[in-house]
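Student: mind looking at a prediction? Sequence and model below.
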Amino acid sequence: MKLFDIAHSRTGDKGDISNISVIAYDPKHFDHLAKEVTAEKVKAHFTGIVHGEVVRYELPSIGALNFVMQKALGGGVTRSLALDPHGKCLASALLAMEIADLSD
């Protein structure tokens, strides 16, 4: 299944750091998200785009994961010639990630 089947996302940026939240549509799916969407898998998913560390923060009370990705925006908004300097499309790209099917 695709991540977008059970979650939505928002992004933010500061300099060359991209922040992506992954929020379960249904809080009962948070444990599945936490198991399937690791910092390592996110970094691998963005090979060639994210060149720094990826750190995951868990917010179980709202059914969300937050990923902070260093060196992810080609130098940052004011220094990049990228078509999407803020990294807003990274949310859609992450939601296309393949994860294991729900077992409920």
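Tutor: In hand now; what should we look at? Numbers count the residues shown, from 1 in each chain.
Student: from here on, contacts and neighbour counts on C-alpha atoms
Tutor: OK.
Student: would you map the helices across the chain?
Tutor: For the chain, helices defined by DSSP state H occupy the ranges 30-36, 39-45, 89-95.
Student: just checking, Leu3 touches Met97?
Tutor: Yes. Between Leu3 and Met97 there is a contact under C-alpha atoms under 8 Å: 5.7 Å.
Student: want to compare, so here's the second one:
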Amino acid sequence: MTDVLLCDYAHARAGDKGNTLSVAVFAFAAEHYAWLARELTCERVASCLNHRAIGTVKRYELPNLGGLNFVVENALEGGVNASPGLDRHGKSLSYALLGLRLPPPD
């Protein structure tokens, strides 16, 4: 079966605190939360963001909200005040996650 884009089943919000990125991914439909929790692992997130030389990725499950929150250490090139990058807040990294191809929901 053909993989699907995460953005067809979920949306995301990103935030920052220093050099740490927080990305929350929420399923559009409640029936897709179990699929999201199964497929969107810390390993997949780390692989997607590996071009940033990130540190630890932690995942927090938010089943009542149908979402997952990922906290990614060392993802923002030193943080808002230190980074020379264009996206110092990491907002575009949420779009990178939404571009992931995953096995389709059941």
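Tutor: Yep, that arrived. Note that the structure is predicted; figures quoted are calculated from it, not measured.
Student: that older thread, of the helices of structure 1, which is nearest Asp16 of structure 1?
Tutor: helix 89-95 (13.4 Å; C-alpha to C-alpha).
Student: next, count neighbours for Asn64 of structure 2.
Tutor: Number of residues near Asn64 of structure 2 (other C-alpha atoms under 10 Å) recorded here: 8.
Student: ugh, wrong one, Asp87 of structure 2
Tutor: Neighbours around Asp87 of structure 2, by other C-alpha under 10 Å: 14.
Student: what's the answer for Asp8 of structure 2, then?
Tutor: By the criterion of other C-alpha under 10 Å, Asp8 of structure 2 has 11 neighbours.
Student: aligned to it, what sits in structure 1?
Tutor: In structure 1, Asp8 of structure 2 lines up with Asp5, judged by TM-score structural alignment.
Student: centre-most residue in structure 1?
Tutor: For structure 1, the residue sitting closest to the mean C-alpha position, by C-alpha atoms, centre = their mean, is Ile20 at 4.2 Å.
Student: against Asp106 of structure 2, how distant is the residue mapped onto it from structure 2?
Tutor: Aligning on TM-score structural alignment places Ile20 of structure 1 opposite Val23 in structure 2. Applying C-alpha to C-alpha, to the nearest Å, the value for Val23 of structure 2 to Asp106 of structure 2 is 25 Å.
Student: double-check Ser18 of structure 1 against Gly76; I have them as touching.
Tutor: No. Ser18 of structure 1 is beyond contact range of Gly76, at 9.1 Å (criterion: C-alpha under 8 Å).
Student: give me the more crowded residue out of those two.
Tutor: Ser18 (24 against 20).
Student: for the nearest residue to the more buried one once chain neighbours are set aside, give its distance to His29 of structure 1.
Tutor: Closest residue to Ser18 of structure 1 apart from its sequence neighbours, by C-alpha to C-alpha, 6 or more residues apart in numbering: Met69 at 5.2 Å. Per C-alpha to C-alpha, Met69 of structure 1 is found 23 Å from His29 of structure 1.
Student: neighbour-wise, which of those two wins?
Tutor: Higher neighbour count among Met69 of structure 1 and His29: Met69, with 25 against 17, using other C-alpha under 10 Å.
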